[in-house]
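1. Turn this into a model:
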Amino acid sequence: MRHLAYAVSAPLPLGPAGLPETRSTTTVEPGVTMTRIVRGAFDPSTPWVVELSIPSGRTSPDPDAPPRSVQDRGSADDLVRRLTASGFDARSEAVRQPAVADVPAGVIGYRVRTTSTFTSRADAAAYVTRLQAAGFAARTWYAGWDGASPAKGQWSINVLTIDPREFRGHLGASFGPDLVNRETTTAIGEYAHARAAVNGGFFVLDPKAGAPGDPAGVGVYGGLLESETVAGRPALVLDDRARQTRIARPVWKGTVQAGSSTLELDGINRVPGLIRNCGGDPGDQPTDHPVHDTTCTDPNELIAFTDAYGPSTPDGPGSEVVLDRNDRVVRVAAERGTTLQPGQRSVQATGNLTQIVSALRPGHIARLGLSLTEANGANLIRPGTTVVNGGPQLLRDGAAYITQGTDGMVHPTDPSFAYGWVLQRNPRTFAGADAAGRTLLVTVDGRQPDQLGLSVPEEARVAQALGMRDAMNLDGGGSTAMSLDGRLVTHPSDASGERPVGDAIVIR
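-> As a prediction, the model looks like this:
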């Protein structure tokens, strides 16, 4: 790799003005560079704090709500009084939501922290132990991770830039050997023989929410649709030569036609009845709107599977029909769960749809129809096209356009979700394109005292500062990772190291 000097045009809008900032750029291959930006430095004056879990109180709109980091003011003040009576000094603080494209500015609730601060995590943890002994629930927290913290750093940001005027490689995404077994971003990159790889979209992590590794949103790999949309959410659309990177909100439709009957599919390559991040159809409970990190349910579903899913399709009650390349029925089973041969597909039915599939017979035709289109009707299932899920959107036409509400990053009955996911600093991965048509893939380390991460509003401002015109968030947190030639260049926030993920964007 060749190292180049990088001219700093404008500092990143992070921390106080005047912080030191360095940038160095490495040429990965013609048309691809990796720029590492380090802003600020670890600030030893930034304290550790102790934050309480707040039970719902007498004034709570939901007296049965579980303890949370953010509650109504009355519940927070009740906790402060209890803490004071037990000999602990604490205060309640308003948690403020800045205005974004679809959420107004305002106070979303109140948090409670002790007034004592600490120079080390160990000292804060000792105080938490005292609180727990007195019957309170609390956690340690580094104040630099607050989205509005004045901490002076450090921020570590990696930017892969692909210039289509010089790029002669291939840009796409991979999920590794199959959809349902997670691999690290580094391993996926090696599987794809990639020069560089960045973690991709959201995916199922908990087996109770589906098959771990399954994309929790739309996925098109090598022109093949392997996962359906979370309705209305943005997606990153890439083409093989990096010439048309853009943000879209695609619409999918799936059908199975048997004889004179045409039935709508509920999904592709996921466990029937479990809709991670919701955003399915009106039969789903509790909602068909996107709700991030929530699993909706539906007992009556038709799910299609491809041979990319894994060693076997999900087992359980219901029925399943296996189809050959020409949509001819190969076999029908009264239980779900089978092994698909290369080129075969299947359809699983649950609940009141089971008998429809059970009525098919070998030799019948059950034609699958799958479509994924942009708002203008453009087809996204075509050779050389990749579509990766994510959200929220960050920029549109160079201006901040954070679709926090539309994309499900607001839980109306739980302000703690937006507090932790949106307003606090976390590791982030985001992507988009600049005015020159270059693709940018960005990772930001976080959840460490010397790696502060970004809030979502900060993420949008950094995307602007990097010159992006359109940008969206991909998966972040412990999933954030970037590798170059099989070497991890980010700092994982999980104690166990680099996290296995569902898919990764690859440059080869």
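2. alpha carbons only for contacts and neighbour counts from here, please
-> Fine.
3. With adjacent residues omitted, what lies nearest to R96?
-> Closest residue to R96 apart from its sequence neighbours, by C-alpha to C-alpha, 6 or more residues apart in numbering: V107 at 4.4 Å.
4. Quick one: classify that neighbour as helix, strand or coil.
-> Under DSSP: H, G, I helix; E, B strand; the rest coil, V107 falls in the strand class.
5. Any idea how many residues pack against it?
-> Using other C-alpha atoms under 10 Å, V107 is surrounded by 13 other residues.
6. surely it meets E93?
-> No. Shown here, V107 and E93 do not form a contact pair, counting by C-alpha atoms under 8 Å, at 10.0 Å.
7. want to put them side by side, so please do this one too:
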Amino acid sequence: MTADLDPRTRPRRRPRRRLRRALVAAALTLALTLGGTTAWALNRYVIAHVEIADVDAYEAAQAGTAAGASDDADDATQDAADDATVTATTYESDDASISISTVVTGSGDDQVTYYVADVTLSDATVLRSAFADNQFGTNITETTSEIAEDNDAVFAVNGDYYGFRDTGIVIRNGVVYRDEGAREGLAFYADGHVEVYDETATTADELVAAGVWNTLSFGPALVEDGEVVDGIEDVEVDTNLGNHSIQGDQPRTAVGVVDDNHLVFVVVDGRSPGYSAGVDMTELAGIMQSLGAETAYNLDGGGSSTMYFDGSLVNDPLGRGTERGTSDILYVEG
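-> You can find the predicted model right below:
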């Protein structure tokens, strides 16, 4: 019997269903009681709204369509390079080679600690996406580690927290989930190359037809053609409540492209003076450039910035050793 090697159709381990957190139930009760603006805010930013209840089943149903469409188809940099890097561990398989390193720069309250995953894939579709609770919608969250464990991931980072907003183009594992172009996105193609693109100048169907496997909708782009992008300190990803600013020294997550199927992921810890103060956008871009990234893109940061490897949390989010829930991850299956 020949095994099904198509990642769009091979059976997936169904994630464990966790009980909905008591906080959500309490928020719903409070919303019904208070009414007005408070109820609107809780409904928009807290209460889960499920659009697709079983992502595995949805992707399986869309697999034939997705497969057919694919067939148609400066100073900061030097400072980062000069610091000592300690390789923590590595992973090798037929599908992926992964090396995790820790970098510490500066000292005292200016110290910054970040983690680098150098990832080489046998095929672009080895890098997959997964959603919290195996559901698609807004305000559906689990921690990066929980989503990773549910999907047998050996490596994972937080994604773009698509579920905080209802805009952006969301294509995951070759399947369209949302088509509301709003910002500068990142597209991973099945042939291994990656592009920064304008979401408002195309559609999700056009991207899938061109061979796009995954998209991310956050940003901004940090590095293009090997050069740090100008003006990245002034970019606002969203202008809605609670997520309008990404400036200043913060915990960060970024993905960089060295070459086809050769990626680097960086998670910077922050808001923990004496351990890691975090970095601004220009510093993050410098880190990515120092790692050889020709293209680099900023993902959701702050308390969401998380790297998971071989069953454990790699970094220390916000210096507390605990994770904040997020809506999605990028991962490599073990």
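8. Please state their TM-score.
-> Once superposed, the chains reach a TM-score of 0.64 (TM-score structural alignment, normalised by the length of the second structure), with 250 aligned residues with a C-alpha RMSD of 3.4 Å.
9. which residues touch the residue nearest to R96 of the first structure?
-> Each residue near V107 of the first structure by C-alpha atoms under 8 Å, 6 or more residues apart in numbering is listed here: 94-97.
10. now the longest helix seen in the second structure: which residue numbers in the first structure?
-> Determined from DSSP state H, the single longest helix within the second structure is helix 55-71. For helix 55-71 of the second structure, there is no aligned range in the first structure, judged by TM-score structural alignment.
11. Show me what the next helix or strand after that helix is in contact with.
-> Next helix or strand after helix 55-71 of the second structure toward the C-terminus (DSSP states H and E): helix 75-82. The contact list for helix 75-82 of the second structure (C-alpha under 8 Å, 6+ apart) reads 105, 283, 286-287, 289-291.
12. Select from those residues the one having the most neighbours.
-> Q289 (28 neighbours).
13. Can you find the partner of it in the first structure?
-> In the first structure, Q289 of the second structure lands on Q464 (TM-score structural alignment).
14. and the closest residue to that match other than its chain neighbours, what is it in contact with?
-> Spatial nearest neighbour of Q464 of the first structure, chain neighbours left out: G398 (6.6 Å); criterion: C-alpha to C-alpha, 6+ apart. By C-alpha under 8 Å, 6+ apart, the residues touching G398 of the first structure are 464, 467-470.
15. Now do the same for H491 of the first structure: its match in the second structure.
-> Per TM-score structural alignment, H491 of the first structure is aligned with D316.
16. likewise V38 of the first structure?
-> In the second structure, V38 of the first structure lands on V103 (TM-score structural alignment).
17. So what's the residue count around the closest residue to its match other than its chain neighbours?
-> Distance criterion C-alpha to C-alpha, 6+ apart; nearest residue to V103 of the second structure, sequence neighbours excluded, is T85 at 5.0 Å. Counted with other C-alpha under 10 Å, residues neighbouring T85 of the second structure total 15.
18. need the helices for the stretch 101-250 of the second structure, in chain order.
-> In the stretch 101-250 of the second structure, the helices defined using DSSP state H, counting those that start in this stretch lie at 144-150, 204-209.
19. before we move on, back to that, just to check, the residue nearest to V103 of the second structure is in contact with I100?
-> No. Applying C-alpha under 8 Å, one finds T85 of the second structure not in contact with I100, separated by 10.1 Å.
20. Return the member of the contacts of G398 of the first structure nearest to L238 of the first structure.
-> When the contacts of G398 of the first structure are ranked by distance to L238 of the first structure (C-alpha to C-alpha), D470 comes first, at 13.0 Å.
21. which SSE is that closest one in?
-> D470 of the first structure belongs to strand 468-473 when assigned by DSSP H and E.
22. just checking, what packs against that strand?
-> Strand 468-473 of the first structure is packed against strand 246-248, strand 393-396, strand 428-434, with contacts defined by 3 or more C-alpha pairs under 8 Å, 6 or more residues apart in numbering; DSSP states H and E.
23. Quick one: the residues in the second structure that the shortest one pairs up with.
-> Against the second structure, the aligned range for strand 246-248 of the first structure is residues 195-197 (TM-score structural alignment).
24. post-alignment, that stretch versus the first structure, mean distance?
-> Taken over the aligned residues, the distance from stretch 195-197 of the second structure to the first structure averages 3.0 Å (mean C-alpha distance after the TM-score superposition for the first structure).
25. who touches that stretch?
-> Contacts for stretch 195-197 of the second structure (C-alpha under 8 Å, 6+ apart): 184-188, 221, 295.
26. Mind checking which of those residues are in strands?
-> Counting by DSSP state E, the part of the contacts of stretch 195-197 of the second structure found in strands is 184-188, 221, 295.
27. now the match of strand 246-248 of the first structure: how far from the chain's centre is it?
-> The chain centroid and the centroid of stretch 195-197 of the second structure are separated by 15 Å under C-alpha atoms, centre = their mean, to the nearest Å.
28. Quick one: residues contacting the counterpart of R233 of the first structure in the second structure.
-> Aligned counterpart of R233 of the first structure in the second structure: E184 (TM-score structural alignment). Contacts for E184 of the second structure (C-alpha under 8 Å, 6+ apart) come out as 196-199, 217-221.
29. May I see the buried residues of stretch 111-125 of the second structure?
-> 111-121, 124-125 (16 or more other C-alpha atoms under 10 Å).
30. Could you work out the most separated pair of these?
-> Farthest apart among these - using C-alpha to C-alpha - are Q111 and T125, which lie 36.5 Å from each other.
31. hmm, back to that, any chance of the ones in strands among the contacts of stretch 195-197 of the second structure in JSON lines, plus distance to V332 of the second structure?
-> Compiled in JSON lines, these are given as follows (distance: C-alpha to C-alpha, whole Å):
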{"residue": "E184", "distance to V332 of the second structure": "25"}
{"residue": "G185", "distance to V332 of the second structure": "21"}
{"residue": "L186", "distance to V332 of the second structure": "18"}
{"residue": "A187", "distance to V332 of the second structure": "17"}
{"residue": "F188", "distance to V332 of the second structure": "14"}
{"residue": "A221", "distance to V332 of the second structure": "23"}
{"residue": "T295", "distance to V332 of the second structure": "20"}
